[in-house]
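Novice: Predicted model follows, preceded by the sequence.
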Amino acid sequence: MKQGILYAFAAYFAWGMLPLYWKLFQSMGAWEILAHRIVWSILFVAIIIQVTKRWRAMWGSVSGGKMVAALATCSLLISANWLIYIWAVNNNQVMQTSLGYYMNPLFTVLLGVIFLREKMNLAQWAALILAACGVLFITVQYGEFPWIALSLALTFAFYGLAKKVVKMEAMIGLAWETLFVAPIALGYLILLQANGTETATALAWWQMLLLALAGVATAMPLYWFAQAAKRLPLSIVGFIQYVSPTITLLTAVFLFGEPFTTTHLISFSCIWSALVIFTVSSMRKKPATAPLKPEVAIKKQA
């Protein structure tokens, strides 16, 4: 239990601190950062698979067109999620990323109801309606649709839905997902280099070193989460997962100086209240000792 809690906090703390990491490369475009993240991720994961001698398990994990289509869908959705997240961070929209990941569990459940015919009780429906009211309030008050928050929540929710089909171990799943888009990412970086428009070479040496560690920053929280999920009940993981967007929100307000107005307070309060209602309802519905399966419930952040 203690090991599981440490692993869970490590994973969600790392995901919550990602805005500070991506801010280091603010001079680069979001597409270029994404391409580097994909390329360095596939290299790091390839090293892990080589060290653990799991190439045979990786190649044998895919069978049939349905699995290939699901993996391709996962790849596109997580790449879109990463791109939106990186763009938002480097365009001073960190608070919207926090809002998006607060909403994500609710969207995930809603997609389960729509596509997997899962059942929700009255309290869970009330939580979804309350969260929708929070989104509607901030939209009406600012006259601007919170597309970043909703895009992050939806892409990750649909990614989780696609993972239901894949059901693959975390590191091997990440290898396939990055492998699908790695040729595109590498080709894009080569094109930038050929056109003389790439900006990575203008970074300081320490920034280049940290950019090369993007693969580690992507894969290690997944590993930590997988280890936590093996050891902890669903209820505990459910509470700890909100560490990440909370850290992001505090970072946005106190480090990046983004305004937190009364409108934000009311909107976020609706989301927070919805999460409390939903979490308590879910804990009553499911046994507290039921472990969370990594291949089903694993979360990958920007």
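Specialist: Thanks, I have the structure now.

Novice: Every contact and neighbour count from this point should use C-alpha atoms.
Specialist: Will do.

Novice: ranges for the helices of this structure?
Specialist: Per DSSP state H, the chain carries helices over the ranges 2-23, 30-51, 55-59, 65-89, 94-116, 122-142, 147-166, 170-195, 205-212, 214-231, 234-240, 243-250, 262-285, 294-297.

Novice: could the ones you listed go into CSV alongside distance to F256 and mean neighbour count?
Specialist: Below are the helices of the chain laid out as CSV (distance: least, C-alpha to C-alpha, whole Å; neighbours: other C-alpha atoms under 10 Å):
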stretch, distance to F256, mean neighbour count
helix 2-23, 9, 20
helix 30-51, 18, 20
helix 55-59, 41, 13
helix 65-89, 10, 20
helix 94-116, 8, 21
helix 122-142, 20, 17
helix 147-166, 17, 22
helix 170-195, 29, 18
helix 205-212, 19, 14
helix 214-231, 21, 21
helix 234-240, 24, 18
helix 243-250, 9, 21
helix 262-285, 16, 18
helix 294-297, 31, 18
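
Novice: Now do the contacts for Y223.
Specialist: A170, M171 (C-alpha atoms under 8 Å, 6 or more residues apart in numbering).

Novice: and the comparison structure, right after this:
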Amino acid sequence: MNVPTPQQPADSRVRAGLLYGLAAYGLWGILPIYFKWLKAVPSIDIVAHRIVWSLIVLIILVSLARAWDQIRSAVRSRKAMAMLFLTALLIGTNWLLYVYAINSGHILAGSLGYYLNPLANILLGRFILKERLTRLQWTAVAIAAGGIAVLAMGALGTLWISLTLCFSFATYGLLRKIIHVESLAGLTIETALLFPLALGWLLVGGSEGRPMFGTNEQETMLLMAAGIVSTVPLLCFTAAARRLAYSTVGMLQFIAPTSQFLLAVAVYDEPFTTSHAIAFGCIWTALVLYVSSMIRDRRLQAQQECSELAES
């Protein structure tokens, strides 16, 4: 009979967090394809549809998961509601700017924002949550920062897009990590807070007096799909953020902007410069170093815990 060891519950939690993180960032990595299909629709209208249809999807999920008690508990907490109001504003701003970046031909600026985001997560994890980094992990952060600095110097005209995307989502993730509200309940409340603004915008005709459900059948179906497209990766992200060290979440996040970067260059013909090549090399070198350090530390910790168990 196997005797459970002290690290098993933590290991299971970390494995689940890694799977959620990979799912979230993998889906976000191919999201530009979806928004490019809707390039004829103004960005603010797309975001309004994301909010409206997301709330419908979330209500169904909450009912299936029987999570209404979690929502009622959060609503009764003034502190939780104040934090969720702030996170709703942050994610709404992030969504709007991201759609604008894609449909205005600035996918690379968006990918730079999400390349910056992991560094912001790692630093927030270190200085706000007091998570410790090894010397090798600090080296990885420095290499990645150097690569991003090179990339930023070649994209000063759109750097404001990158920085706003970075800080809005990094702050959103940090706040969602420290709020004691489950991912599904929290996202449902955030979406409900934004819902009146989104629905009101669509009812008055949106930004160009467009039909509320689009101008053709394909556009209508794509807009209705915004609920699933938006909620699934975000639920995976918040589930990952609650299970993993925030610095680890930061390193996983390189997956999405790398996919977006490749789409921008290979599919949508945005220019690939020398600065992009340098940044790409630096960032993936940093990722390899960080992950190697994380794996080594976990092995050492497991060996130490097994030794302590054997001695006891």
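Specialist: Great, that's in hand. Please read all numbers here as calculations on a predicted model, not as lab measurements.

Novice: Got a TM-score for the pair?
Specialist: The TM-score (TM-score structural alignment, normalised by the length of structure 1) is 0.81; 289 aligned residues with a C-alpha RMSD of 3.4 Å.

Novice: Could you find the counterpart of A256 of structure 2 in structure 1?
Specialist: Under the alignment (TM-score structural alignment), A256 of structure 2 pairs with S244 in structure 1.

Novice: any idea what M283 of structure 1 aligns with in structure 2?
Specialist: By TM-score structural alignment, M283 of structure 1 lines up with I295.

Novice: whoops, I mixed them up, L150 of structure 1
Specialist: So, by TM-score structural alignment, L150 of structure 1 is matched to L163.

Novice: Distance check, the closest residue to the match of A256 of structure 2 other than its chain neighbours against W22 of structure 1.
Specialist: Using C-alpha to C-alpha, 6 or more residues apart in numbering and skipping the chain neighbours, the partner closest in space to S244 of structure 1 is G16 (4.0 Å). Distance, G16 of structure 1 to W22 of structure 1, by C-alpha to C-alpha, to the nearest Å: 12 Å.

Novice: Give me the common contacts of those two.
Specialist: With C-alpha under 8 Å, 6+ apart, G16 of structure 1 and W22 have no common neighbours.

Novice: What does G113 of structure 2 correspond to in structure 1?
Specialist: Checking TM-score structural alignment: G113 of structure 2 goes with G100.

Novice: Please report the number of neighbouring residues for V253 of structure 1.
Specialist: Look at V253 of structure 1: counted by other C-alpha atoms under 10 Å, it has 14 neighbours.

Novice: okay but it is in contact with F260, surely?
Specialist: Yes: counting by C-alpha atoms under 8 Å, V253 of structure 1 touches F260, with 6.6 Å between them.

Novice: Quick one: residues contacting T258 of structure 2.
Specialist: G29, S111, Y115.

Novice: Any chance of a markdown table for those residues, columns distance to Y246 of structure 2?
Specialist: Listed next are the contacts of T258 of structure 2 as a markdown table, based on distance: C-alpha to C-alpha, whole Å:
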| residue | distance to Y246 of structure 2 |
| --- | --- |
| G29 | 20 |
| S111 | 20 |
| Y115 | 15 |
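
Novice: quick one on the thing from earlier: correct me, but the match of A256 of structure 2 touches A8?
Specialist: No: applying C-alpha under 8 Å as the test, S244 of structure 1 and A8 come out as separate, 10.5 Å apart.

Novice: Thanks a lot, see you next time.
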